[in-house]
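**Q** What shape does this take:
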Amino acid sequence: MDEKDILLLEELQKDCRQSLKKLARKLSMSITTVYDRMKKLEKEGVIKGYKAILDPDKTGNEAIAFILVRMEYFHGPDYEPLSQREIAKKISQIPGVMEVHIIAGEWDILIKARGKTIKDIGNFVIDRLRMIRGVGRTLTCDAWVTAKESPDVYLRKPV
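**A** Okay, the predicted model is just below:
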């Protein structure tokens, strides 16, 4: 990616509904060049798609929690080893799960989940998450205030 790709991506992250004409004018490129660059970035998988970003509070999904999971690597009578990737994939398929990360340290997996209420998140942990083979101890941290939440990917070196 060159500087022009980065500028294009930054503009698309601000507003992906901008017309090609508007993007071309802002970036001092031709419409064809902007279109070709977008198609190239889509083909390379840099641009994964275009979505509406919803306000969770206005859609009734106000409760947010971060859940740490400690795995039980050997589980059941066979003591068959379990894969973090397998468990993370199972967790990621549950509705309300926003993010799943395999992490280093004392815990193995970090989950970001949303629900209408904290009770919904509690039910998710009790009835869904802890029922997954290999999920051991969990620690749930409810978020009271979100100071920043962004789907944007930072494209430049930190200041």
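
**Q** Please make it C-alpha for all contacts and neighbour counts, starting now.
**A** Will do.

**Q** so how far is Gln93 from the residue nearest the centre of the chain?
**A** Among the residues of the chain, Glu99 comes closest to the average C-alpha position under CA atoms, centre = their mean, at 4.4 Å. Glu99 sits 10 Å away from Gln93, going by CA to CA, to the nearest Å.

**Q** one more, for comparison:
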Amino acid sequence: MMTLDATDKRLLLELQKDAKQSIKQLAEKVNLSITPVHERIKKMEAAGVIQNYAAVIDPKALGKKLLVYCQVTLVRHQESLFEEFEAYVLGLDEVLEASYIAGTYDFLLKLLLEDMEDYQNFAVHKISKLEIISNIKSSFVIRSIKKTSVIHCI
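**A** So this is what the prediction gives:
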């Protein structure tokens, strides 16, 4: 694991807020010259601290208005079933996030869909067709209160 100092952490916070900032703008914000800022960013990229840069898109602009959380239980706890489910979910574009969880359910899926008809199609033709699933419980988001991808490290 890479050791981060206060300047690295400030750079990370600034990049999370706006990754399109120029190195010059970042250098001004952390009171360093351009070369050390560039070197720090490259080191954090090489170490895997910075994994990727991405555009944040408004889902509604693409017709995706329905956010759903699905709790999934498999028929039994068996390594091959977990592997089969995980491999299947990786191929589903509707799934934004999938987590193996402890508790009543085995997996938590975060889905982004167009509408209830799109959800019904997903439920009937994609997720429910897996015979290794014993139960699916879905919750529909009425309104998102907080949505961020920024990890505070300062």
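
**Q** and the residue nearest to the centre of structure 1, what pairs with it in structure 2?
**A** Superposed on structure 2 with TM-score structural alignment, Glu99 of structure 1 falls opposite Glu97.

**Q** What is the burial count for the residue lying closest to its match once chain neighbours are set aside?
**A** Leaving out its chain neighbours, the residue that sits closest to Glu97 of structure 2 by CA to CA, 6 or more residues apart in numbering is Lys110, at 5.0 Å. Lys110 of structure 2 has 17 neighbours, counted by other CA atoms under 10 Å.

**Q** what about Lys110 of structure 2, helix or strand, and which?
**A** Lys110 of structure 2 is part of strand 107-113 when elements are defined by DSSP states H and E.

**Q** mind listing the strands for structure 2?
**A** 66-74, 95-100, 107-113, 133-140 (DSSP state E).

**Q** Of the ones you listed, which is nearest Asn31 of structure 2?
**A** Across the strands of structure 2, Asn31 of structure 2 has its closest neighbour in strand 95-100 (36.9 Å, CA to CA).

**Q** mind listing what's buried in that closest one?
**A** Val95, Ala98 (16 or more other CA atoms under 10 Å).

**Q** contacting residues around the counterpart of Ile145 of structure 2 in structure 1?
**A** Mapped onto structure 1 by TM-score structural alignment, Ile145 of structure 2 lines up with Ala147. Residues in contact with Ala147 of structure 1 (CA atoms under 8 Å, 6 or more residues apart in numbering): none are found.

**Q** List the contacts of the residue lying closest to Ile103 of structure 1 once chain neighbours are set aside.
**A** Using CA to CA, 6+ apart and skipping the chain neighbours, the partner closest in space to Ile103 of structure 1 is Ile109 (5.5 Å). By CA under 8 Å, 6+ apart, the residues touching Ile109 of structure 1 are Leu68, Val69, Arg70, Met71, Gln84, Ala88, Val100, His101, Ile102, Ile103.

**Q** Give me the distance between Ile109 of structure 1 and Phe74 of structure 1.
**A** 16 Å.

**Q** Can you list the neighbours in contact with stretch 113-126 of structure 1?
**A** 60-67, 96-99, 142.

**Q** Ok, stretch 80-89 of structure 2 next?
**A** Counting by CA under 8 Å, 6+ apart, Leu74, Val95, Ala98, Ile132 sit against stretch 80-89 of structure 2.

**Q** redo that, cut-off 10 Å
**A** 72, 74-76, 95-100, 106-107, 109, 126-127, 130-133 (CA atoms under 10 Å, 6 or more residues apart in numbering).

**Q** doesn't Leu68 make contact with the residue nearest to the centre of structure 1?
**A** No - the criterion here is CA atoms under 10 Å, and Glu99 of structure 1 misses it with Leu68 at 11.8 Å.

**Q** Mind listing the shared neighbours of the two?
**A** Leu110, Ile111, Lys112.

**Q** And the helices in structure 2?
**A** For structure 2, the helices defined by DSSP state H cover 6-17, 23-30, 34-46, 79-90, 116-122.

**Q** helices and strands around the longest one, which ones?
**A** If I follow you right, that is helix 34-46 of structure 2. Judged by 3 or more CA pairs under 10 Å, 6 or more residues apart in numbering; DSSP states H and E, helix 34-46 of structure 2 is in contact with helix 6-17, helix 23-30.
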